[in-house]
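**Q** sequence first, predicted coordinates after that:
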Amino acid sequence: MRSIRLTRMDWRDPAFAAGLTLFLVIGTPLVPRGQGIEIQLDPLGYTLLIVSGLTLAFRRVAPTAVLAVTSLATIVYYYFAYPGFFQPSAALVSLYTVAALGARWTALVSGAALCAGLLLISFRPAGLPDRQAFDGPLWVGGWFAAVIVAAETARQRKAYLNEVEQRAVDALRTKEEAAKLRATEERLRIARELHDSLTHAISLVNAQINVAAHLFDRDPDRSRTALFAVKDASKQAMGELRSALEVLRHDDEPERPHSLRQLPDLVKASEQQGVAVKVTVSGDSPAVSQHVDLAAYRIVQESLTNAARHSRASTVSVDVRYDYDKVTVRIEDDGEADSSSVVREGVGIRGMRERVAALGGEFEVGPRPTRGFAVKAVLPLGRSEDDNGGTA
């Protein structure tokens, strides 16, 4: 049997109980006596009417107890043959409350017990003739059945509305969480772009400034060349920063021109820092999606920057191999790292790993068996935006 969900008393319940009590006390004496066996209302009759009505003030706090009191008052009322047919209304209200709160079987059993009690009263020696004995119980029983059905319908409707409301709340929460996740991913993407691009340019500026300062007096021509390299690097940094700011100003991501086709520019920038770069490209270059092309470019860029800043390498090899369904990028340097070196993943390596993971690829980083450092990224090929429906 389902338990009843109790609630706190509402100010409307005492107000309703007082109104119904007033109606019973005033309206019952005005009803004409139908069968001629009813007696006039006396103090006990009025007491039963008042108790039945006022008890409803607690119908939400103690619904089962209120149902028992109103049902017992109804049986006693008709046992003494008091007049009127308004008195069962209090029992009907309490029965509706019990059923609406979820105790359907409690309401059914209580209603059946009340009808049985009224039926027994009808067969008492001073009662109605046999042919009319069932009129009262059937009349009350019909109302009880209608009340239980109405209460169950209202309860089911309320449960349905609560479920719909909860689904709406869950959908809104899911939408907000998805929006927060997209915002977080976008911030991380912008952070990676700023780090990969600006770090490379600033590293180049720092190296060329040192060269210019060191050769300012001894070799003005080389110093001037280094300053021009600083100018180009700073211009590149300004372009990268402007591109990142465009993402923040507009909803649509601006077109990013960086791709593996610009490897010669990265090689030139690295050689200006004193690092010789050897590039090898093998396989047929298919139409690569913009995201894969950009990720590969940034991985090469970050690796060259790390080779110049941290590895103290003099030579770096960049191997790009195109296969049917993937592109493999491998960058190796001849820096100071050896097989016992520990990889400390900073922002740059973590950014490369995130880029590869976002595309569903594979990423490896660590010292080479002999000497130097190696970075390997395997990126699955995606559909190119320039390829009209073709398969990359």
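**A** Looks like it came in fine. Numbers count the residues shown, from 1 in each chain.

**Q** drop to CA atoms for contacts and neighbour counts, all remaining ones
**A** OK.

**Q** tell me what the helix or strand containing residue 175 is packed against?
**A** For residue 175, the host element (DSSP states H and E) is helix 135-215. Helix 135-215 sits against helix 89-100, helix 104-122, helix 220-249, helix 263-272, helix 290-306, helix 347-358, with contacts defined as 3 or more CA pairs under 8 Å, 6 or more residues apart in numbering; DSSP states H and E.

**Q** ok, and here's another one to check against it:
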Amino acid sequence: MEEQRTPVAPTGGGPPWRRYGPPGWDRWSEEEHGTRWPWRSTLLLTAFVLLGSTFAARAQHGDRLGLDVFARVLLVTGSGLLLWRQRYPVAVAFGTATVALVYVAAGYPYGPVFLPVAVGCFSAVVAGHRRAAWTAIGLLWAGHLLVSHWLYRWLPPTGDRPPSWMQEVGVATWVVAVVALSELVRVRREQWSRERAERAQAARRRADEERLRIARELHDVLAHSISVINVQAGVGLALLDSDPEQARTALTTIKAASKEALGEVRHVLDTLRAPGEAPRTPAPGLDRLPELVEQAARAGLTVEVRGEAPASAPGTDLAAFRIVQEALTNVVRHSGSRRARVRLDHARGVLRLLIDDDGPATGVDAGGSGNGLAGMRERAAALGGTIEAGPRDDGGFRVLAVLPWKAKEDR
């Protein structure tokens, strides 16, 4: 198994959204999911707004009203609303805009009073409430125009004059910049979410494929060996009294088959325990075809092999071996014939495997999971090959596998 860092096996605990995204994303996400209150940033922003408004009041002395208790309450209220910006982004966006409009309409000095509005609307856009954020900013902009160019005659300070339209253009530019930045962050955030979902899906897919591969390997190993053991156990029981020597031979075959099965199962499990290390023993291939023939002979099946076993790439070699193994296992378990044929042919980049017997089918339930043919098809499909399996017209059964073949030395 190839060792990969995937989202399904992170180190450490914590919520799953903390495992992805750029640095600092985890804090933002924790606030968003309600596990934290953004009190630090809110406190710093409140202090900045109060300090900045104090300096603005000094610079605008005589033009705007000075900061009194009501003004400071408005400043603290507008900034303090940001404490709920992750939980109630829409309410915070409208709340900060309303407080800022009341502050301006009351004649207090311009300054960082609009900063909480920017942060509140920014949070609303990022949270997906775009229309609410735009509406809040639009209402603030319209209310500012109404106060500055019409209601100023009846509002403090006395003798106030409307601002120039160049100043209004500056305010409009500020509004556009806030909206643009918010949309940029929103788009980037959605992209991060898609990437996280794709990584998680890819990790699940790799895990499913690996589970399927292991299940296929264990099925092929155990089905073949257990079939041989089952047949020999039946022979041993039948001949235990009449022919003890033949029964002893059957028991010896059972011992050899079980030992080989344990070795192959251990090989599969070793790849699970040490995914980053090379396996202790090489994966089986067509070079072990004589061993399959010998095992089948112990189970009473004579196998005729035609053609040479090519030195192919490891993936193809293992798949070809398992297909032949499963096909012979099915003959032992389900066929009344005691003879089978295996034909190998490789040419023009294709390896053809033909395994058949003369039948007929015994019709006896030999146990098993019934996934043998499905496993063979999955192995072939994983390499881009095909499997055809079915009864012959004369009563036997045939398995034809066509696999893309690549020479071992070309890898």
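**A** Received the coordinates, thanks. These numbers were taken from a predicted model, which means no experiment stands behind them.

**Q** TM-score for these two?
**A** TM-score for the superposed pair, counting by TM-score structural alignment, normalised by the length of the first structure: 0.68. Supporting figures: 334 aligned residues with a CA RMSD of 4.4 Å.

**Q** re earlier: would you mind putting the helices and strands packed on helix 135-215 of the first structure into CSV with mean neighbour count and distance to residue 166 of the first structure alongside?
**A** Below are these laid out as CSV (neighbours: other CA atoms under 10 Å; distance: least, CA to CA, whole Å):
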stretch, mean neighbour count, distance to residue 166 of the first structure
helix 89-100, 25, 20
helix 104-122, 19, 24
helix 220-249, 16, 35
helix 263-272, 17, 54
helix 290-306, 23, 39
helix 347-358, 18, 33
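
**Q** select, out of those helices, the one closest to residue 378 of the first structure.
**A** helix 347-358 (7.7 Å; CA to CA).

**Q** can I get the helices and strands packed on helix 135-215 of the first structure in a markdown table with distance to residue 13 of the first structure?
**A** Compiled in a markdown table, these are given as follows (distance: least, CA to CA, whole Å):
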| stretch | distance to residue 13 of the first structure |
| --- | --- |
| helix 89-100 | 11 |
| helix 104-122 | 20 |
| helix 220-249 | 57 |
| helix 263-272 | 80 |
| helix 290-306 | 66 |
| helix 347-358 | 60 |
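
**Q** returning to that earlier point: so how far is the helix holding residue 175 of the first structure off the chain centroid?
**A** 3 Å (CA atoms, centre = their mean, to the nearest Å).

**Q** ok and that helix relative to helix 89-100, angle-wise?
**A** 40 degrees (axes from the mean of the first three to the mean of the last three CA atoms, to 10 degrees).

**Q** orientation of helix 135-215 of the first structure relative to helix 220-249 in degrees?
**A** 170 degrees.

**Q** for residue 25 of the first structure, which of the helices and strands packed on helix 135-215 of the first structure is the nearest?
**A** Closest among these, using CA to CA: helix 89-100, at 12.4 Å.

**Q** by contact count, what packs against the closest one?
**A** Applying 3+ CA pairs under 8 Å, 6+ apart, one finds that helix 89-100 of the first structure contacts helix 43-54, helix 63-79, helix 104-122, helix 135-215.

**Q** dump those to JSON lines, plus distance to residue 265 of the first structure.
**A** JSON lines is the format used below for those (distance: least, CA to CA, whole Å):
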{"stretch": "helix 43-54", "distance to residue 265 of the first structure": "91"}
{"stretch": "helix 63-79", "distance to residue 265 of the first structure": "83"}
{"stretch": "helix 104-122", "distance to residue 265 of the first structure": "79"}
{"stretch": "helix 135-215", "distance to residue 265 of the first structure": "12"}
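
**Q** which among the ones you listed is found nearest to residue 231 of the first structure?
**A** helix 135-215 (8.1 Å).

**Q** mind listing what whatever residue of the second structure lines up with residue 208 of the first structure touches?
**A** Under the alignment (TM-score structural alignment), residue 208 of the first structure maps onto residue 232 of the second structure. Contacts of residue 232 of the second structure were listed using CA atoms under 8 Å, 6 or more residues apart in numbering, and they are 250, 251, 253, 254, 298, 299.

**Q** try 10 Å
**A** In this structure, residue 232 of the second structure makes contact with 226, 238, 247, 249-254, 257, 298-300, judged by CA atoms under 10 Å, 6 or more residues apart in numbering.

**Q** pick out the most distant pair among those.
**A** The widest separation within the contacts of residue 232 of the second structure (CA to CA) is 19.3 Å, between 238 and 257.

**Q** what number of residues lie near residue 307 of the second structure?
**A** Applying other CA atoms under 10 Å, we find 11 residues neighbouring residue 307 of the second structure.

**Q** also residue 58 of the second structure?
**A** 13.

**Q** which residue packs closest to it, ignoring adjacent ones?
**A** residue 66 (8.0 Å; CA to CA, 6 or more residues apart in numbering).
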